[in-house]
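Chemist: generate coordinates for the sequence data below:
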Amino acid sequence: MKKYAILMCCMGNICRSPTAEGVLRAKLAAAGLEPLVELDSAGTHEYHLGRAPDPRTQRAALRRGYDLSALRARKVGLPDFDRFDLILAMDRANLDGLALLHPDAGDKVRLLMSFATCHDADEVPDPYYGEGDGFERVLDYVEDACDGLVAMLQQRLQRPAD
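Modeler: Down below sits the predicted model:
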């Protein structure tokens, strides 16, 4: 059986999208869905190719039990549109960039926050240049959206009873 494949996308792939990948991976494992889902993250720009997530991102994630240290930044490419069933952008700018890269992607490309159930925001804000609790806010939003995404996947990937 082919795994359902999800790609998380932000600008540089060192803050928001690796956070979303790490959070979703943990939530999929807790729900017993990890073997059924392929997961990755990428950036719409190539600013940080091959770099680990931002140290501030890693520290905030570790405080909540998510280890992002093995992840490395990469740039999204055209083959990703064939490989992944769902490509989730962190904000409208990256959603627009993905649509420019592959105008025929349709509803395969969406905002991650479209799965959120507790937060009313439609974008995960970029914490890179900010101060204060920006990385915590990213985690709050991403955890909420990933809970909604796991609920959708549980329905979609639910195996019929034997």
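
Chemist: going forward, measure contacts between C-alpha atoms and count neighbours the same way
Modeler: Noted.

Chemist: which helix is the longest one in this structure?
Modeler: Ranked by number of residues, the top helix in the chain under DSSP state H is helix 134-157.

Chemist: that one: how far from the chain's middle?
Modeler: The chain centre lies 9 Å from the centre of helix 134-157; the measure is C-alpha atoms, centre = their mean, to the nearest Å.

Chemist: so what touches it?
Modeler: For helix 134-157, contacts defined as C-alpha atoms under 8 Å, 6 or more residues apart in numbering pick out 16, 19-20, 23-24, 27-28, 31, 33, 36, 56-57, 60-61, 112-119, 124-127.

Chemist: one more, for comparison:
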Amino acid sequence: MIRVLFVCLGNICRSPMAEGLFRQMVQQSGHDARIEADSCGVGDYHVGEPPDPRAIREARQREVDITDLRGRVIRQEDFNHFNYILCMDADNLSALQEMAPDNGRAQVGLLMDFADDSTGVEIGDPYFGNTDNFGNVADQITAGCRGLLRHLRLEEASD
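Modeler: As a prediction, the model looks like this:
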């Protein structure tokens, strides 16, 4: 089983959209028995809360339902449970790298490192922006998730 954890600041905008969009791609590719996804935040601001209504609306426009997801904060055990812990921006990456144990198995990085020609690109936080920002963010997440799925298929083929 390949396990992927998507991370943003509060786990109500970017990371739940990434989890939902990626799950849909995995299911459509027929790999849902081998790849699982989850999401969390580096901060505990929204633990137990559903995704932001704007994130829910944007996901729904892409035929993805994320209404059942609830915010949670990253835990130490996540660094050994997941193969990949992928965050949305440099601040989240820095926070993850500080809390990662030396012996953690997860590859920690930016989601956009898997998108074509987007290494090092961040996915900005749309929380304080307008609804259009959520569409742009969802487009970036989609590109990153497509690249990640391609990568995992190649990785899977080499196993």
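
Chemist: compared with the second structure, how much does the longest helix of the first structure deviate?
Modeler: On superposition with the second structure, the mean distance recorded for helix 134-157 of the first structure (mean C-alpha distance after the TM-score superposition for the first structure) is 0.7 Å.

Chemist: nearest spatial neighbour of Val76 of the first structure, skipping sequence neighbours?
Modeler: Excluding the flanking residues, the one nearest Val76 of the first structure by C-alpha to C-alpha, 6 or more residues apart in numbering is Ala42, at 5.2 Å.

Chemist: tell me the counterpart of that neighbour in the second structure.
Modeler: Using TM-score structural alignment as the criterion, Ala42 of the first structure maps onto Cys40 of the second structure.

Chemist: what's the answer for Ser17 of the first structure, then?
Modeler: Using TM-score structural alignment, Ser17 of the first structure lines up with Ser15 in the second structure.

Chemist: dump the residue contacts of its match.
Modeler: Here Ser15 of the second structure is in contact with Phe6, Val7, Cys8, Ser39, Cys40, Gly41, Cys87, Met88 (C-alpha under 8 Å, 6+ apart).

Chemist: so where do the strands sit in the first structure?
Modeler: Along the first structure, counting by DSSP state E, strands occupy 4-10, 37-43, 86-89, 109-111.

Chemist: switch the ones you listed over to JSON lines; also include mean neighbour count and distance to Arg51 of the first structure.
Modeler: As requested, the strands of the first structure are exported to JSON lines (neighbours: other C-alpha atoms under 10 Å; distance: least, C-alpha to C-alpha, whole Å):
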{"stretch": "strand 4-10", "mean neighbour count": "24", "distance to Arg51 of the first structure": "14"}
{"stretch": "strand 37-43", "mean neighbour count": "22", "distance to Arg51 of the first structure": "12"}
{"stretch": "strand 86-89", "mean neighbour count": "26", "distance to Arg51 of the first structure": "20"}
{"stretch": "strand 109-111", "mean neighbour count": "22", "distance to Arg51 of the first structure": "24"}
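
Chemist: same list, these, but as a markdown table with distance to Gly134 of the first structure please.
Modeler: Listed next are these as a markdown table, based on distance: least, C-alpha to C-alpha, whole Å:
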| stretch | distance to Gly134 of the first structure |
| --- | --- |
| strand 4-10 | 15 |
| strand 37-43 | 19 |
| strand 86-89 | 18 |
| strand 109-111 | 19 |
